[in-house]
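Asks: Provided below for reference: sequence and predicted model.
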Amino acid sequence: MTGEPLAPKPVSAVTRHVMQANKSKNTKPELKVRAALREAGLSGYRLHWKKAPGKPDICFPGRRVAIFVNGCFWHRCPHCGLSMPKSNVEFWEAKFARNRARDARDNALLVSGGWTVITIWECRLKKGRFDATMRELVREIRRAEELRAQGLRSGRLVEIGSAPAWRVRRERHRRRGRRG
């Protein structure tokens, strides 16, 4: 044994065909978000704008706002606690690691360029959470616009629908048996 990593097993033709059928643009979650933005009077966005790093799903170039609507499975949602596929585990681990690394790189490039980067997880667009998620999204877009109007050009990263950092820390302490 030479210690070299094993190459992932080749994917069957059927699996490859099924995987290629997954859409990367104009998904149902994206369409729902775009409809809500239009309803809120926030039009004038670009779709998959190639001039912005990572080609955000929805992009407001004038406001310098980039919105990524992430699928929970492909981008490994921190809220869902999804399990790893049981077969070809090495392939999936590498695939998900590449996706997360690409997301982090694109976010960093946008933030360093003065963009407000907003991530919305697919699970936050479900029936019971959709309205609150959209209210938060609209509020963040308008906030980004206000900050730019005030001359503040620094970028920031926003995850819609996530708990505030203080709440996450309190939960983590509670799970470890400490008081929050």
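Replies: Noted; the coordinates are in hand. Since this is a predicted model, take the numbers as computed values, not measurements. Numbers count the residues shown, from 1 in each chain.
Asks: can we go C-alpha only for contacts and neighbour counts from here?
Replies: OK.
Asks: now do the end-to-end distance for stretch 148-166.
Replies: Its first and final residues considered, stretch 148-166 spans 27 Å by CA to CA, to the nearest Å.
Asks: packing partners for the longest helix seen in the chain?
Replies: Ranked by residue count under DSSP state H, the longest helix found in the chain is helix 89-112. Identification of packing neighbours for helix 89-112 by 3 or more CA pairs under 8 Å, 6 or more residues apart in numbering; DSSP states H and E yields helix 72-75, strand 116-121, strand 156-160.
Asks: then this one, side by side with the first:
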Amino acid sequence: MASSWASSANSRAVMRANRGRDTRPEKALRSAVHALGFRYRVSIRPIKGVRRTADLVFTKQKVAVFLDGCFWHGCHEHYRPATGPTSEFWNNKIAGNRRRDADTDQRLQQAGWEVIRVWEHEEPSQAARRITERVQAKRADSRGAT
């Protein structure tokens, strides 16, 4: 077996178990948005050719929603920097994720998209209301512009 960047077999197993989509917070948010009567696309790239996948996408309104995990995206409320022998790796990883998130937001905004970021600790029903209010506003803007 080829050597892994993971520090141990246990670390490797934990990393492989992390889901890329359909996590419990994602399902709860999608359910709350759906319950408000809104339909969306799931896990698509809003901009072709840019390898960034949004969790919920309202294509007509050009609204991209990202549900960010507190650890993986460095939530200011819950994230605690790693300590110990692997701290440099993890701190660099989270800093890189933050840079990529900012770059993603900028690219989408330059392409005319609105970006909404939701933290995994947010109450799904409140986040769903925030999302649907923006989608409704974009719908109203597009009707008024015709």
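Replies: On my side now, so go ahead. Everything numeric in this text was worked out from a predicted model, so none of it was measured.
Asks: tilt between the longest helix of structure 1 and strand 156-160?
Replies: Helix 89-112 of structure 1 runs at 130 degrees relative to strand 156-160, counting by axes from the mean of the first three to the mean of the last three CA atoms, to 10 degrees.
Asks: alignment lookup: Arg19 of structure 2 to structure 1.
Replies: Mapped onto structure 1 by TM-score structural alignment, Arg19 of structure 2 lines up with Lys23.
Asks: how much space between that match and Asp57 of structure 1?
Replies: 12 Å.
Asks: go on, Lys25 of structure 1?
Replies: From Lys25 of structure 1 to Asp57 of structure 1 the distance is 7 Å (CA to CA).
Asks: okay, and the common contacts of the two?
Replies: Shared contacts of Lys25 of structure 1 and Asp57 (CA atoms under 8 Å, 6 or more residues apart in numbering): His48.
Asks: for the two, indicate the residue with more neighbours.
Replies: Higher neighbour count among Lys25 of structure 1 and Asp57: Asp57, with 22 against 11, using other CA atoms under 10 Å.
Asks: which residue packs closest to the more buried one, ignoring adjacent ones?
Replies: Once flanking residues are discounted, Asp57 of structure 1 sits nearest to His48: 4.8 Å by CA to CA, 6 or more residues apart in numbering.
Asks: can you tell me the SS state at the aligned partner of the one you found in structure 2?
Replies: Applying TM-score structural alignment, one finds that His48 of structure 1 aligns to Ser43 in structure 2. Recorded secondary structure, Ser43 of structure 2: strand (DSSP: H, G, I helix; E, B strand; the rest coil).
Asks: my guess is Ser43 of structure 2 meets Arg21, correct?
Replies: Yes. The criterion here is CA atoms under 8 Å, and Ser43 of structure 2 meets it with Arg21 at 7.4 Å.
Asks: and for these two, which residues touch both?
Replies: Shared contacts of Ser43 of structure 2 and Arg21, counting by CA under 8 Å, 6+ apart, come down to Asp55.
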